[in-house]
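1. output the structure for:
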Amino acid sequence: MTTEQPPRARRAYRSPRRKQQAAETRAAVLAAATRLFAERGWAGTGMREVARAAEVSVETVYATFHSKTELLMAAIDVAVVGDDEPVPLNQRPEFATLPSGTRPERIAAATRLITIIHQRTTGVYLALREAAASDADLARQLQVTQERRRITVGEGLSHITGRTVTTQERDGLAAIASVEVYHLLTELSGWTPQQYETWLADVIDRLFDT
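-> As a prediction, the model looks like this:
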């Protein structure tokens, strides 16, 4: 007498091409959303507009990012580090190398990194601030984002100075090097990013000893 064997579970087939297409779609949606949030703000950007700009269906946008809130936060995360890899800024090579070199070289590397991040994130960050004024969930997300940034600034300042920095020093630099100040100087006062970078390096050099 033979016993019937249970059917083998089918192995999920994951096409490399399909995976690549999904990644390309995600990147296109993020790029479109980042541009629209920067140009139109939170209220002026809808999921249909993002879909149209990314040249995909609105169903695809919702399948990739389940809500407008999730899409904005993903756009901010990508803008901070420059790609969609799940590696936080303080674990990236450009951050890990901040303790290297002379003090002027460390300051220059840090201010260059801050300037690059501001160039990528200002538009989406201002959209988050706009949204937080009327949405409790996004207000909490803004608080989390700001606290994470303060912690990262403190780590970076410790790399520059070669010592443990105080909470007051950390919070002071986080305010001076904030997106809001960058936006004020570059958009409203007409500074170039290079002028901002040079100014910030001078401020850090004057305020923080080794």
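2. from now on I want contacts and neighbour counts done on CA atoms only, so please keep to that.
-> Noted.
3. and the helix or strand where residue 23 lies, what does it pack against?
-> Using DSSP states H and E, residue 23 sits in helix 16-40. Helix 16-40 makes packing contacts with helix 47-54, helix 68-81, helix 103-132 when contacts are defined by 3 or more C-alpha pairs under 8 Å, 6 or more residues apart in numbering; DSSP states H and E.
4. this one as well, want them side by side:
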Amino acid sequence: MGVNSRPADGGRRRYDSPLRDQRARQTRQAIVAAATRLFVLHGYAATSHADIAAEAGVARPTVFAAFGSKAALLREVVDQALAGDDDPVPVADRPWFRPVREGRTPRAVLNAYAEVCRLIGGRAAEVFEVARRAADEGAEMAELWETMQRNRRTGATMVIDLISALGAGPHDLDRRRAVDLVWVYNDPSHYRSLVGACGWSEQEYTLWIADQMAHGLGLGES
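-> Got it, this is the predicted structure:
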């Protein structure tokens, strides 16, 4: 032919890119899983990049390359514990949150939201405790904790707005006070205390959360 048949990129083939992306994602997930285990076991402050790298089976620079600071890694650990994976889909758009939006009575909304609290509690209660304790480690960690509290309040606000849209708003409570009440009960620390420490079943926990929210909001069994 008289011409060089090698690709212009020097031999690299584009079909290798998805494989590299997959491997990079697998490496990131291994690091997140390792960091989650160590943060929960030893705490944020006592866990180093080197510890995480060893637990994940990667080189220490790989952890830096994937996430940079340890604070950024904890932020990712929190996000994935809440969502259940690393897909960039908001919690409110997840299939397991859909029953909350589709509830046709106030109690149906609260029952579905109690199930969401159970699901998130099971995945994230220990990670929330890590973040709470890490908030004393500096401004960046304190801001992460505050963001987590604001996000919980956003979820509580959504629930109250859904109930109000059904024409059955909380009795004898203004909107802000109603949001306050749901915000208190959607805290994963309740799961950690009742299921983790006291040995409640997940069903008992879910029913309790739903009942407490309904009672506090002055809503019956409708």
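5. dump the helices and strands packed on helix 16-40 of the first structure to a markdown table, plus mean neighbour count and distance to residue 197 of the first structure.
-> Converted to a markdown table, these look like this (neighbours: other C-alpha atoms under 10 Å; distance: least, C-alpha to C-alpha, whole Å):
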| stretch | mean neighbour count | distance to residue 197 of the first structure |
| --- | --- | --- |
| helix 47-54 | 18 | 32 |
| helix 68-81 | 20 | 17 |
| helix 103-132 | 20 | 6 |
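6. out of these, which is closest to residue 40 of the first structure?
-> helix 103-132 (8.4 Å; C-alpha to C-alpha).
7. following that closest one, which helix or strand shows up next?
-> helix 136-161.
8. residue 204 of the second structure: what secondary structure?
-> Recorded secondary structure, residue 204 of the second structure: helix (DSSP: H, G, I helix; E, B strand; the rest coil).
9. where's the aligned partner of it in the first structure relative to residue 20 of the first structure, distance?
-> Matched across to the first structure, residue 204 of the second structure falls on residue 195, judged by TM-score structural alignment. As judged by C-alpha to C-alpha, to the nearest Å, residue 195 of the first structure and residue 20 of the first structure stand 40 Å apart.
10. now do the contacts for residue 64 of the second structure.
-> Residues in contact with residue 64 of the second structure (C-alpha atoms under 8 Å, 6 or more residues apart in numbering) are residue 49.
11. cool, the one 5 residues further on as well?
-> Contacts here follow C-alpha under 8 Å, 6+ apart; on that basis residue 69 of the second structure touches nothing.
12. residue in the first structure paired with it?
-> By TM-score structural alignment, residue 69 of the second structure lines up with residue 67.
13. burial count for residue 222 of the second structure?
-> Using other C-alpha atoms under 10 Å, residue 222 of the second structure has 9 neighbouring residues.
14. ok, residue 188 of the first structure next?
-> Look at residue 188 of the first structure: counted by other C-alpha under 10 Å, it has 10 neighbours.
15. now do the one 4 residues further on
-> Here the neighbour count serves as a burial measure; for residue 192 of the first structure (other C-alpha under 10 Å) it reads 11.
16. you'd agree it is up against residue 183?
-> No - applying C-alpha atoms under 8 Å as the test, residue 192 of the first structure and residue 183 come out as separate, 10.7 Å apart.
17. what residue is smack in the middle of the first structure?
-> residue 80 (2.4 Å; C-alpha atoms, centre = their mean).
18. quick one: map that one onto the second structure.
-> Using TM-score structural alignment, residue 80 of the first structure sits opposite residue 82 in the second structure.
19. what's near enough to touch its match?
-> By C-alpha under 8 Å, 6+ apart, the residues touching residue 82 of the second structure are 91, 120, 123, 124.
20. ditto for residue 83 of the first structure
-> So residue 83 of the first structure contacts nothing (C-alpha under 8 Å, 6+ apart).
21. which strand or helix spans it?
-> Using DSSP H and E, residue 83 of the first structure falls within no helix or strand.
22. for it, give its distance to residue 47 of the first structure.
-> 21 Å.
23. how about residue 106 of the first structure?
-> Taking C-alpha to C-alpha, one finds residue 106 of the first structure at 42 Å from residue 47 of the first structure.
24. kindly report the same for residue 138 of the first structure.
-> 17 Å.
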